[in-house]
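Engineer: Model the structure of this input:
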Amino acid sequence: MSVFTTYWISFKGYLQVEKQASSHTIHAYYKDIDDFFQFLTAEQLHDIHIQHTNVRNYLTTLYEKGLSRRSVARHISSLRSFYHFLVRENVVSDNPFTSIHLPKALHPIPEFFYAEELEKLFEVHDRSTAIGQRNQALIEIVYATGMRVSECVHLHITDIDFSLQTVRVMGKGNKERYIPFGRLAKDALHQYIEDGRSTLMKKAKQHTDIVFLNARGTPLTDRGVRYVLEKVVKDAALTLKIHPHKLRHSFATHLLDNGADLRTVQELLGHKNISTTQIYTHVSKERLHHVYQSAHPRAKQ
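Structural biologist: Now for the predicted structure:
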């Protein structure tokens, strides 16, 4: 086992236990840190103790690969956290990435579904089948609550309160929040849990309390949710780019479009900082501009 691997294993344990990081987050850290380890090896550097010149050379390498400012910033952020851990553990005396200040990456406007597009997604499922009921419930609850896919796949039956129409979600950092949902999501969830889910459970060898199951009766994964969404879009005959967060973006955008205040949307999304939520105000402004240009008689004159 190389010295680099040893330090990664220690850092991984720190992310899992102290930071309660998701498997997706840990994998992202691994990719960035492993890339840096490969750079050090190529430079004939076999020690975790590095100089600022090594950091600058690594930055040059990243830019030469054609990475965007956003990707470079993510790499540096990962390594800054990694070396912060090493300083805390007295492995190194200082963090060579602390003084690296990169230009802030431009945040792209989140993509979202328009109301008419969503209606097509909700109408394609065959709700006489277990899979159709599951897909309907999945899309309804993600759009109704704006929860992350990582939160959705870890949803338990006991997290759903049908009488209050709320769902308990465990977010980043093991932070708990309660989100309301409407009648359509309630009906879809209730039908799936009482009918379709019971059918899927019979195919599994062991019981699970996880809400969303795959065709084999085992818990649906993040990748499984992506596959479901891609199939739903195809079935709805929509030529759209689809990713799980698009429903979450739609949830936030539509709330703001219809008068919800930013603080409420922040709480519902589980954002730590309101600045993260503010990106959705740009979406609303762009939409308002589009509507104005399309509808005002003198806008194009």
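Engineer: Every contact and neighbour count from this point should use C-alpha atoms.
Structural biologist: Will do.
Engineer: Tally up the residues packed near residue 232, please.
Structural biologist: Using other Cα atoms under 10 Å, residue 232 has 23 neighbouring residues.
Engineer: Would you agree it is in contact with residue 124?
Structural biologist: Yes. Counting by Cα atoms under 8 Å, residue 232 does reach residue 124; the two are 7.1 Å apart.
Engineer: residue ranges of the strands in the stretch 51-200 of the chain, please?
Structural biologist: Taking DSSP state E, counting those that start in this stretch as the test, the strands found in the stretch 51-200 of the chain are 160-161, 166-170, 176-180.
Engineer: Any idea which of those strands gets closest to residue 209?
Structural biologist: Ranking those by their distance to residue 209 (criterion: Cα to Cα) puts strand 160-161 first, at 11.4 Å.
Engineer: Please generate a structure for the following sequence too, so the two can be compared:
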Amino acid sequence: MTTQNPDSQNALPATNRRLTAVAYQRLADIPPEIEWFANLPNDATRRAYNNALKDFMGFTDITRPDEFRSVTRAHVIAWRDELVKRSLSGTTIRHRLAALSSLFEYLCERNAVTHNPVKGVKRPPVESYEGKTPALGDHQARALLDAPHSLSLKGKRDRALLATLLYHALRRDELCRLTVKDFRHERRGVRHLRVLGKGGKTRYIPLHPAASTLITEYLEAAGHGAEDSAPLFHPVSNNCAGVSSKALTPDGVYKLVREYSSNLGFEIGPHSLRATAATNALDHQADISKVQEWLGHANISTTRIYDHRRSRPEDSPTFKVSY
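Structural biologist: Okay, here's the model as predicted:
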């Protein structure tokens, strides 16, 4: 009688192995510096951190991943001072130092370095809690919504896109990730947008009736309204026909908003439309905690950037004084 290994029933056959021995060893040999970068979940974060590290590597003449392990606090301070000399904003400098710090925190966890040399390096102060992104006035927002020609396919798409940004305060990356199915969600009988935000977090935003009408008109004209998995907003090759199956890119959205606003006499980017929606909601007495959730902010201090109610001259105690 042959005896059977009790673990043999649970073992996978060798033929089912997905990695070859060479591929397995190659993955095992990846330096932790490269592993950290590959593990960043968000494309925008990966781009920003990549730019920051390229800048630091260029300054310190680092050419190999393992050379990060010889970086000291003096190197980081010298780089920070160089960024200041280049007249970069305090926000940009803080972001670049945060990217470098994130790398060294990961290396500490992997025991590749003994400490994080970015810790203790003084960073530029936060300038203020008041947002620098300009928000549009009501008349400017209405003019922007009316700017695209409503009879052409491109015009219908652009009006729907601008309305989606102005009524729901989406980031442009979030807008580009929307699918037709994300536009079809209902919660308690109310149509919602399903939005995939930063860090892979999903939030559901009630769909504004004006935006819903414009999106529906666009989908009927474009002909992909029945394709649940299709991107909601496609590039349009011309004004009559020809819609790409790919999603509109964040760069495409930026250029679109820039062009329409420039033609109206105020040149802005998509983030100004997010600032406009947030400011407008707060000015009309929306609860700030609800606005925080609506915007997908992790911290309410970020939401307060858009709250200008305390800085309105007409609300100053000056005008409460009476003799």
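Engineer: deepest of the strands of the stretch 51-200 of structure 1, which one?
Structural biologist: Of all the strands of the stretch 51-200 of structure 1, strand 166-170 has the most neighbours on average by mean count of other Cα atoms under 10 Å, namely a mean of 20.
Engineer: so where in structure 2 does that one end up aligned?
Structural biologist: Under TM-score structural alignment, strand 166-170 of structure 1 corresponds to residues 192-196 of structure 2.
Engineer: average distance between the matching stretch and structure 1?
Structural biologist: For stretch 192-196 of structure 2, the mean deviation from structure 1 after alignment is 0.7 Å (mean Cα distance after the TM-score superposition for structure 1).
Engineer: so how far is that stretch off the chain centroid?
Structural biologist: Its chain's C-alpha centre and that of stretch 192-196 of structure 2 lie 14 Å apart, by Cα atoms, centre = their mean, to the nearest Å.
Engineer: who touches it?
Structural biologist: For stretch 192-196 of structure 2, the surrounding residues in contact (Cα atoms under 8 Å, 6 or more residues apart in numbering) are 174-175, 177-178, 182-186, 202-207.
Engineer: can you check stretch 42-53 of structure 2 too?
Structural biologist: 37, 40, 96, 97, 99, 100, 198, 199, 200.
Engineer: Identify the residue of structure 1 aligned to residue 221 of structure 2.
Structural biologist: Aligned counterpart of residue 221 of structure 2 in structure 1: residue 195 (TM-score structural alignment).
Engineer: Now do the contacts for its match.
Structural biologist: For residue 195 of structure 1, the contact set (Cα under 8 Å, 6+ apart) comprises residue 130.
Engineer: Would you map the helices across the stretch 101-250 of structure 2?
Structural biologist: 138-146, 153-168, 172-177, 209-222, 250-263 (DSSP state H, counting those that start in this stretch).
Engineer: Report the inter-axis angle for the fourth one versus strand 190-196.
Structural biologist: When you say that, I think you mean helix 209-222 of structure 2. Orientation check (axes from the mean of the first three to the mean of the last three Cα atoms, to 10 degrees): helix 209-222 of structure 2 against strand 190-196 gives 70 degrees.
Engineer: So residue 237 of structure 2 sits against residue 244, correct?
Structural biologist: Yes. Assessed by Cα under 8 Å, residue 237 of structure 2 is found in contact with residue 244 at 7.3 Å.
Engineer: how about residue 88 of structure 2, what's its match in structure 1?
Structural biologist: Residue 88 of structure 2 maps onto residue 67 in structure 1, by TM-score structural alignment.
Engineer: residues near its match, how many?
Structural biologist: Applying other Cα under 10 Å, we find 12 residues neighbouring residue 67 of structure 1.
Engineer: And the one 4 residues further on, by the same measure?
Structural biologist: Residue 71 of structure 1: 15 surrounding residues under other Cα under 10 Å.
Engineer: quick one: it from residue 6 of structure 1, how far?
Structural biologist: From residue 71 of structure 1 across to residue 6 of structure 1, the span is 26 Å (Cα to Cα, to the nearest Å).
Engineer: Also residue 158 of structure 1?
Structural biologist: In terms of Cα to Cα, residue 158 of structure 1 sits 39 Å off from residue 6 of structure 1.
Engineer: Now do the contacts for residue 137 of structure 1.
Structural biologist: Taking Cα under 8 Å, 6+ apart as the test, what residue 137 of structure 1 contacts is 185, 188, 189, 192.
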